[in-house]
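**Q** my questions concern the predicted model and sequence given below.
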Amino acid sequence: MLTIGCHLSTSKGFESMGKDAIRIGANTFQFFTRNPRGSKAKDIDPKDVEELLKIMRENNFGKIVAHAPYTLNPCSDKIETREFARMVMEDDLKRMEYLPHNYYNFHPGSHVGQGVGIGIKYIVSLLNDILKKDQRTIVLLETMAGKGTEIGRTFEELKQILDGVKLSEKIGVCLDTCHIYDAGYDIVNDLDGVLDEFDGIIGLDKLYAIHINDSKNPFHSQKDRHEKLGKGSIGLDTIIKLVNHPKLNKLPFNLETPNDLDGYAEEIRILRNSAEVS
């Protein structure tokens, strides 16, 4: 069965997210650990978390994905900005222990002109500082579109980060369809070739989750603007091919398209139907 969901709001708590997921036909979901444009995080209510875990058990949910806030830049040229990222991510991983054996996704950041090599060194240093042997969360590097000085546009850049992390079993990759298409990986005309390239450089065993998005921009634009499925330059046929691909179809997929819950429900229905007939 396809493991598919979308990004849900934490405003009403964990149990509410679980109920929203069920209502739209999802069996996974993604959520922000805290304000995506700030740093404040709500106190965790253990009873609320337990209600979510119960919903997940009773409805055969796959792995869920927590997303770090957008404000973090682990490879900034400013030490206080890097320290802020370290503090938030370390706290997030402690909070994730309430939801063990799931995933925590973050954007690698922007080197702001220092160069990719220096940026990667800072990211690796941060990860080696915060990752712990006894943590029960896998941390995921997200593939990026490459706008500005973003790190993570190429599989080679992600590989350099992965190779530098000492606790390699605690780190992996989340692939974003809009991001890699905008970055120059042609999943429309050569999905198998892109997956082979990923496997040869990083290894498909390090791919843990996928963000499903169409793109408002043309191929290799390096812009990163998500679109509803079938409304952008990637197209619905490619997304259907991707979610049903034998090398990917066991992974959790999360929609980040510009939708409300009803819109997500319709996209989930379309993708589920495609899995049933493929």
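**A** Thanks, I have it. Source: prediction; values computed, not measured.

**Q** going forward, measure contacts and count neighbours with C-alpha atoms only.
**A** OK.

**Q** how far away is residue 6 from residue 206?
**A** Residue 6 is 22 Å from residue 206, where distance means C-alpha to C-alpha, to the nearest Å.

**Q** neighbour count: the two, which is higher?
**A** More neighbours surround residue 6 than the other of residue 6 and residue 206, with 28 against 17 (other C-alpha atoms under 10 Å).

**Q** hang on, that one in a strand?
**A** Yes - under DSSP: H, G, I helix; E, B strand; the rest coil, residue 6 sits within a strand.

**Q** and stretch 44-63, which residues are buried?
**A** For stretch 44-63, a neighbour-count test (16 or more other C-alpha atoms under 10 Å) marks 49, 51-53, 55-56, 61-63 as buried.

**Q** distance from it to the middle of the chain?
**A** Relative to its chain's centre, stretch 44-63 lies at 20 Å (C-alpha atoms, centre = their mean, to the nearest Å).

**Q** contacts for it, please.
**A** Residues outside stretch 44-63 that contact it (C-alpha atoms under 8 Å, 6 or more residues apart in numbering): 3, 13-19, 27-28, 95, 98-99, 101-103, 252.

**Q** and for stretch 200-208?
**A** Contact with stretch 200-208 is made by 140, 155-156, 158-159, 171-175, 195, 198, 251-252, as judged by C-alpha under 8 Å, 6+ apart.

**Q** helices - which of the residues you listed land there?
**A** 155-156, 158-159, 195, 198 (DSSP state H).

**Q** quick one: the helices in the stretch 1-150 of the chain?
**A** Secondary structure of the stretch 1-150 of the chain, counting by DSSP state H, counting those that start in this stretch: helices at 14-23, 46-58, 79-95, 116-130.

**Q** which elements pack onto the last one?
**A** Read that as helix 116-130. Helices and strands touching helix 116-130, as assessed by 3 or more C-alpha pairs under 8 Å, 6 or more residues apart in numbering; DSSP states H and E, comprise helix 79-95, helix 155-164.

**Q** what spatial separation is found between residue 184 and residue 221?
**A** 8 Å.

**Q** next: residue 106.
**A** Distance, residue 106 to residue 221, by C-alpha to C-alpha: 22 Å.

**Q** looking at those two, which has the bigger crowd around it?
**A** residue 106 (21 against 18).

**Q** residue 211: which element?
**A** In the assignment (DSSP states H and E), residue 211 maps to strand 207-212.

**Q** tell me the helix or strand right after that strand.
**A** With elements assigned by DSSP H and E, the helix or strand that comes after strand 207-212 is strand 214-215.

**Q** and for that next one, what's in contact with it?
**A** Strand 214-215 is contacted by residues 177-178, 181-182, 224-236, 239, 257 when judged by C-alpha under 8 Å, 6+ apart.

**Q** try this one side by side with the last:
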Amino acid sequence: MYIGCHLSVAKGYKKAAQAALDIGANVFQFFSRNPRGSSYKNFDMADVQEMKKVLRQNNFGPLLAHAPYILNLGSHKKNIYGMAKMILKEDYKRLNDISIPYFTFHPGNHVGKEIEYGIQRITDALNEIITGEESTMLLLETMSGKGTELGRNFEEIKNIIDGVKYSELVGVCLDTCHIYSAGYDIVNDLDGVLDEFDNVIGLEKLKAIHLNDSMVEYGSNKDRHAKIGEGTLGLETFKNIINQPALKSLPFYLETPNELDGHKEEIELLKNMYEEYI
């Protein structure tokens, strides 16, 4: 089972890997730069190599980088759109240079310009950014559908992927809180939701899971993460998700409102529900 959480790399990548080990994790997610700004630090390549040694020695799964929240590739505003493209392009190259397998981002908002317009803006941007020579895969995150968010349903995700020339380098990161809030009933019909995903997008495109409980009700279109087992999804749902044959080999990344000690407890809880450990 590949299970971890979001960790800060502000004090170094090796320290983040050690922090993951300390809480029983064997994967982790990190921001590609300041999550609410545009600043970033250049990689310390010696530190990156030390991190990779820790990963190899402890059989880690794939790391996941997360783009900053400020990006909006669906925007009609030239400055916002241009900044989003610049940041994603810079970070995609940097992450590819150090062989980070996955890089996820929120697709964007059309801000009243209609869904088709926003999707076209996103695909145009990705076609500028992806050269076809990369090894890092860009993952579109499934969204809750608040406001004019794009990626609120599988059809929108598919339409984005289909518009990208090098679509083999684009996949999906499924957020459990988001899709439940978007109207996919993974509590009562997980298999049905996965069948729909497979029919619309294809399960081969699903590369990572953001494992989050939800503070809000089904179909609310709100994004409010809760600790595992303390929200509207409930423990049984997470037991079903992590043991579902189509999902159980994927990496799971917690984004729950917890400090490291809380994530450690969640990881232990999930491992105890994972069939390999029972």
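**A** Nice, thanks for sending it over. Please read all numbers here as calculations on a predicted model, not as lab measurements.

**Q** now the TM-score, please.
**A** The TM-score (TM-score structural alignment, normalised by the length of the first structure) is 0.98; 277 aligned residues with a C-alpha RMSD of 0.9 Å.

**Q** quick one on the thing from earlier: which of the contacts of strand 214-215 of the first structure fall in strands?
**A** Counting by DSSP state E, the part of those found in strands is 226-227.

**Q** about what we covered before: how about the helices and strands packed on helix 116-130 of the first structure in JSON lines, adding mean neighbour count and distance to residue 72 of the first structure?
**A** Below are these laid out as JSON lines (neighbours: other C-alpha atoms under 10 Å; distance: least, C-alpha to C-alpha, whole Å):
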{"stretch": "helix 79-95", "mean neighbour count": "17", "distance to residue 72 of the first structure": "5"}
{"stretch": "helix 155-164", "mean neighbour count": "18", "distance to residue 72 of the first structure": "17"}
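
**Q** secondary structure element for the residue nearest to residue 237 of the second structure when sequence neighbours are not counted?
**A** By the measure of C-alpha to C-alpha, 6 or more residues apart in numbering, the closest residue to residue 237 of the second structure outside its immediate chain neighbours is residue 187, 5.4 Å from it. Under the criterion DSSP H and E, no helix or strand holds residue 187 of the second structure.

**Q** and residue 187 of the second structure, how many neighbours does it have?
**A** Residue 187 of the second structure has 20 neighbours, counted by other C-alpha under 10 Å.

**Q** who touches the residue nearest to residue 261 of the first structure when sequence neighbours are not counted in this structure?
**A** Nearest residue to residue 261 of the first structure, sequence neighbours excluded (C-alpha to C-alpha, 6+ apart): residue 24, at 7.0 Å. Residue 24 of the first structure makes contact with 261-262, 264-265, 268 under the criterion C-alpha under 8 Å, 6+ apart.

**Q** just the buried residues of those residues.
**A** 264-265, 268.

**Q** closest to residue 43 of the first structure out of the residues you listed?
**A** Proximity of those to residue 43 of the first structure was ranked by C-alpha to C-alpha; the top entry is residue 264 with 27.9 Å.

**Q** three-state assignment of the closest one?
**A** Judged by three-state DSSP, the three-state class of residue 264 of the first structure is helix.

**Q** quick one: it and residue 255 touch, right?
**A** Yes - between residue 264 of the first structure and residue 255 there is a contact under C-alpha atoms under 8 Å: 7.4 Å.

**Q** mutual contacts of the two, please.
**A** Common contacts of residue 264 of the first structure and residue 255, defined by C-alpha under 8 Å, 6+ apart, comprise residue 6.

**Q** please report how far residue 254 of the second structure lies from residue 53 of the second structure.
**A** Taking C-alpha to C-alpha as the measure, residue 254 of the second structure falls 23 Å from residue 53 of the second structure.

**Q** I meant residue 277 of the second structure, not that one.
**A** Using C-alpha to C-alpha, one gets 26 Å for the distance from residue 277 of the second structure to residue 53 of the second structure.

**Q** check residue 162 of the second structure too.
**A** From residue 162 of the second structure across to residue 53 of the second structure, the span is 37 Å (C-alpha to C-alpha).

**Q** next one: the residue nearest to residue 237 of the second structure from residue 111 of the second structure, what distance?
**A** According to C-alpha to C-alpha, residue 187 of the second structure and residue 111 of the second structure sit 31 Å apart.

**Q** sorry, back to before: dump the helices of the stretch 1-150 of the first structure to JSON lines, plus distance to residue 247 of the first structure.
**A** Compiled in JSON lines, the helices of the stretch 1-150 of the first structure are given as follows (distance: least, C-alpha to C-alpha, whole Å):
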{"stretch": "helix 14-23", "distance to residue 247 of the first structure": "25"}
{"stretch": "helix 46-58", "distance to residue 247 of the first structure": "25"}
{"stretch": "helix 79-95", "distance to residue 247 of the first structure": "29"}
{"stretch": "helix 116-130", "distance to residue 247 of the first structure": "28"}
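
**Q** what's the closest of the ones you listed to residue 38 of the first structure?
**A** Residue 38 of the first structure lies closest to helix 79-95 among the helices of the stretch 1-150 of the first structure, at 10.3 Å (C-alpha to C-alpha).

**Q** on contacts alone, who are the packing partners of that closest one?
**A** Helix 79-95 of the first structure sits against helix 116-130, with contacts defined as 3+ C-alpha pairs under 8 Å, 6+ apart.

**Q** go through the helix it packs on and flag the buried ones.
**A** Buried residues in helix 116-130 of the first structure, defined by neighbour count with 16+ other C-alpha under 10 Å: 116, 119-120, 122-127.

**Q** which of the helices of the stretch 1-150 of the first structure sits closest to residue 35 of the first structure?
**A** Comparing the helices of the stretch 1-150 of the first structure against residue 35 of the first structure with C-alpha to C-alpha, the closest turns out to be helix 79-95 (11.3 Å).

**Q** quick one: average offset of that closest one versus the second structure, please.
**A** Following superposition, helix 79-95 of the first structure is found to deviate from the second structure by 0.7 Å on average (mean C-alpha distance after the TM-score superposition for the first structure).

**Q** quick one, that helix and helix 116-130 angle?
**A** Orientation of helix 79-95 of the first structure against helix 116-130 (axes from the mean of the first three to the mean of the last three C-alpha atoms, to 10 degrees) gives an angle of 40 degrees.
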